[in-house]
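Engineer: Whatever this is, show me its structure:
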Amino acid sequence: MSAGTTAARISQRISAIAESATLAVDAKAKALKAAGRPVIGFGAGEPDFPTPDYIVQAAIEAASQPKYHRYSPAGGLPELKKAIADKTLRDSGYKVDPSQVLVTNGGKQAVYNTFATLVDPGDEVIIPTPFWTTYPEAIRLAGGVPVEVFAGPEQGYLVTIEQLEAALTDKTKILLFVSPSNPTGAVYSPEQVAEIGKWAAAKGLWVVTDEIYEHLTYDGVEFTSIATAAPELDDKVVILNGVAKTYAMTGWRVGWMIGPADVIKAATNLQSHATSNVSNIMQVAAAAALTGPLTAVDEMKVAFDRRRKAIVAGLNAIDGVECPTPTGAFYVYADVRGLLGKEFETSNGPVRPETSAELAALILDEVEVAIVPGEAFGPSGYVRLSYALGDEDLAEGVRRIQEFLGKAK
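Structural biologist: The predicted structure follows:
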């Protein structure tokens, strides 16, 4: 079979998709660990805590009820949609009707559904960069064109109105807005959120806002929903969210999108053909999470805050690494441009990494610590580390990185 014939076996649309870099790093780390290697993984944004007991119990009880053994509405169980609407009002001050909610198989499906519903071929979507790896791929799958707007550590990884204005064209349809941010942990102030929302409204743009890290902010920093801060957006805003990060439920796969009734109806039609309803058991568990206390969330946040301070201090102790202190989520985004081109002694002789991807590969090979290079999120020269892993692993992983990178020449 010729190479040309082989390539034709996979559609161009799917062939163009890059594997999730964060999941790839996590998978490699877990495979090495399964093979007996003492690998420490800073790759996946996955809390090390168990899902709170009351949520697990709700799922156990639901599993014994025959009504949950059947198909349910593709858009979500009515009780969960109501819980999501109530929770949105509670946490964001944004009032929606349950009919404006679509429950999805995790946050990623909410992202894909949204862009597939809003984007026509050639439409441009402005993406503040560094970005989560899934955003541009979902946009491209929908036929859209991601337009990156990069904000480096010099400006706190926060884009400005001037930068957004420079990226605007007559093909721009959507602004993607994420605060707190994955991968940087940056959080926009209430004033910045309102300013950006008003700008988007004045330009007639849709805003898609991912609020999945809304409960994870530190140092007195506030989460602000752009839907509330800029009422001028009216019905041209879609909110993405889920239970994964706040309630340590990454494996339960429940997310949602909130938007105008016509958009939600269209996205529900799409989902009815793609996956139909989310597992009823998982939906009941998610409803228990959203209607229950935030006590467990607050406890996890204390641990994340402690780890945040430890990892920032540890990385900033390395010559050539500059790590801003994030005020949200559970990631640090360190600037390693000062190490690129330096010589490192390895088991295979001296090596000079020229990119953050090469540096990350070197760290994994030499000291068995998995981190995600900046190429997964935008330009080279940076690395993302999640501090959602345990305290002991975090301390040991940082120690290994310090020891290896400290030998740069």
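
Engineer: okay, CA-based contacts and neighbour counts for the rest of this
Structural biologist: Noted.

Engineer: Return the residues in contact with L385.
Structural biologist: 42-43, 331-333, 371-372 (C-alpha atoms under 8 Å, 6 or more residues apart in numbering).

Engineer: any idea which helix or strand carries it?
Structural biologist: For L385, the element it lies in under DSSP states H and E is strand 382-386.

Engineer: now L176
Structural biologist: strand 172-178.

Engineer: Tell me which helix or strand comes right after that strand.
Structural biologist: Using DSSP H and E, the next helix or strand after strand 172-178 towards the C-terminus is helix 190-202.

Engineer: Could you name the helices and strands sitting against that following helix?
Structural biologist: helix 161-167, strand 206-210, helix 226-229 (3 or more C-alpha pairs under 8 Å, 6 or more residues apart in numbering; DSSP states H and E).

Engineer: May I see the buried residues of it?
Structural biologist: Under the neighbour-count criterion of 16 or more other C-alpha atoms under 10 Å, helix 190-202 has 192-201 buried.

Engineer: quick one: it to strand 172-178, angle?
Structural biologist: On the basis of axes from the mean of the first three to the mean of the last three C-alpha atoms, to 10 degrees, helix 190-202 is oriented at 160 degrees to strand 172-178.

Engineer: Here is a second sequence; please produce its structure as well for comparison:
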Amino acid sequence: MSVIPGAWRRTAAGAGLLASDGTVAPTIFAEMSAAAARTGAINLGQGFPDEDGPAEVLEAARDAIARGANQYPPGRGIPDLLAAISEHQRRFYGLDVDPEREVIVTAGATEALTSTLLALIDGPDDEVVVFEPYYDSYAAAVALAGARLRTVPLRAPDFQPDLDRLAAAVTDRTRIILVNDPHNPTGAVFDRAVLAEVVRLAELHDAIIVTDEVYEHLAFHAPHTPIATLPGAGARTLTISSAGKTFSTTGWKIGWVHGPAELITAVLTVKQYLTYVNGSPFQPAVAAGLRLSDEFFTEAATTLATKHEILGAGLRAAGFTVFAPQGGYFTVADASPLGGADAAQFCRELPERAGVVAIPLTAFVSESRRGDYAGLVRFAACKRVPVLEEAASRLASSF
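Structural biologist: Prediction:
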């Protein structure tokens, strides 16, 4: 008899988390990280920085600990962080957000997303539309909420969706349209026409828009436009972001979600039974970060763009076809010219061959679409410049 409850087995199977024998399937991320440790390869597979964020933010966390901010914070988040999120949305996007009724702080963007889906999905007939490839937790969260996942493919070289296919995917069964912009893993920043079509379809089919904007300040070749700023969008949009990517503090797990008060109340109802609260001393530190000068945010995007250029140059020198990103941590490249038509196998061989670790893009797509992305590989550029220069040198000299 299985020790895994039936409900969880169904959820895990729907999200691709179980192997064919019913055991927990190891992820490609764990496999590639183990390969990096075993071979001494440079790990460009996982999307986390290898250097700390701004000193002002780190010092604010130390100060909060010293001042005794080490117990449960309020369930919605500390008032100063709620106010800072509201100020941030007005400062950068002209959005008016009520800090007392329209914002909650979460354990990173992943909890914000999961709480939102659990709160707003009504039953198994509901559908969630996402762009594919998609961040791997999306399928798991949709399955956990008991909904059906419908996907709209993003194709190289620009990874912008076909608007006709988007319109076909959104129906009266669509409960949520989930938009990740800037997009992980492709690095795309969606055109204004794409965002406008999402809003039109949401209005037509009475769907809720949920946005994952964790890379909002790391768009460097195209401007980031929050969907909530578009006409007609605000009343049906929940906007999710976090501090981890912007301030290089991914381990702090401080995220947030804001939107109409009645939707936020529904999300809070679920969130309070998940983590309840988190990161008490990190919340004032994130508030300090959100109030940093414009120069900090501009420089963060410019620095990341330079890192992508270093990585991209090494990939091109090695013979990859590179799809230059518009934002985010990742560069996608086609390994087919190097005999990497099977990207998963290519990535398994890459640590020994070149001393570099990457992730196949097939890790971010449904099984039925893996053939469409078979030769594509994702590399993380969010590392120190000397590390990227060494990785670029290894790649260029290995093919």
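
Engineer: returning to that earlier point: let me know which of the helices and strands packed on helix 190-202 of structure 1 is the nearest to P73 of structure 1.
Structural biologist: strand 206-210 (24.2 Å; C-alpha to C-alpha).

Engineer: That closest one against structure 2, how far on average?
Structural biologist: With mean C-alpha distance after the TM-score superposition for structure 1, strand 206-210 of structure 1 departs from structure 2 by a mean of 1.0 Å once superposed.

Engineer: and that strand, which stretch of structure 2?
Structural biologist: Mapped onto structure 2 using TM-score structural alignment, strand 206-210 of structure 1 covers residues 208-212.

Engineer: How about stretch 47-56 of structure 1?
Structural biologist: The aligned range for stretch 47-56 of structure 1 is 49-58, by TM-score structural alignment.

Engineer: buried ones in the matching stretch?
Structural biologist: So stretch 49-58 of structure 2, judged by 16+ other C-alpha under 10 Å, has buried residues 49, 53, 57-58.

Engineer: ok, and what's touching it?
Structural biologist: 247-249, 285-286, 288-289, 382-384.

Engineer: Neighbour-wise, which one of those leads?
Structural biologist: V286 (28 neighbours; other C-alpha atoms under 10 Å).

Engineer: Using the three-state scheme, assign that one.
Structural biologist: helix (DSSP: H, G, I helix; E, B strand; the rest coil).

Engineer: Test my guess that it contacts A243.
Structural biologist: Yes: when contacts are counted by C-alpha atoms under 8 Å, V286 of structure 2 is listed as touching A243 (6.5 Å).

Engineer: any residues in contact with both of those two?
Structural biologist: I254.

Engineer: Quote the end-to-end distance of the match of stretch 47-56 of structure 1.
Structural biologist: End-to-end span of stretch 49-58 of structure 2 (C-alpha to C-alpha, to the nearest Å): 15 Å.

Engineer: How far does it sit from its chain's centre?
Structural biologist: Between the centre of stretch 49-58 of structure 2 and the centre of its chain there are 20 Å (C-alpha atoms, centre = their mean, to the nearest Å).

Engineer: one step back: name the nearest of the buried residues of stretch 49-58 of structure 2 relative to P325 of structure 2.
Structural biologist: Among the buried residues of stretch 49-58 of structure 2, and counting by C-alpha to C-alpha, the member closest to P325 of structure 2 is P49, at 17.4 Å.

Engineer: can you tell me the helix or strand for the closest one?
Structural biologist: Judged by DSSP H and E, P49 of structure 2 forms part of no helix or strand.

Engineer: ditto for A12 of structure 2
Structural biologist: helix 6-14.

Engineer: so what secondary structure elements neighbour the helix or strand following that helix?
Structural biologist: Note on helix 6-14 of structure 2: by DSSP H and E, the next helix or strand toward the C-terminus is helix 28-39. Applying 3+ C-alpha pairs under 8 Å, 6+ apart, one finds that helix 28-39 of structure 2 makes contact with strand 42-43, helix 343-354, strand 356-357, strand 359-360.

Engineer: angle of helix 28-39 of structure 2 against helix 343-354?
Structural biologist: Using the same axes, to 10 degrees: helix 28-39 of structure 2 against helix 343-354 is 20 degrees.

Engineer: Report the buried residues of helix 28-39 of structure 2.
Structural biologist: Neighbour count says helix 28-39 of structure 2 has 28-29, 32-33, 35-36 buried, by 16+ other C-alpha under 10 Å.
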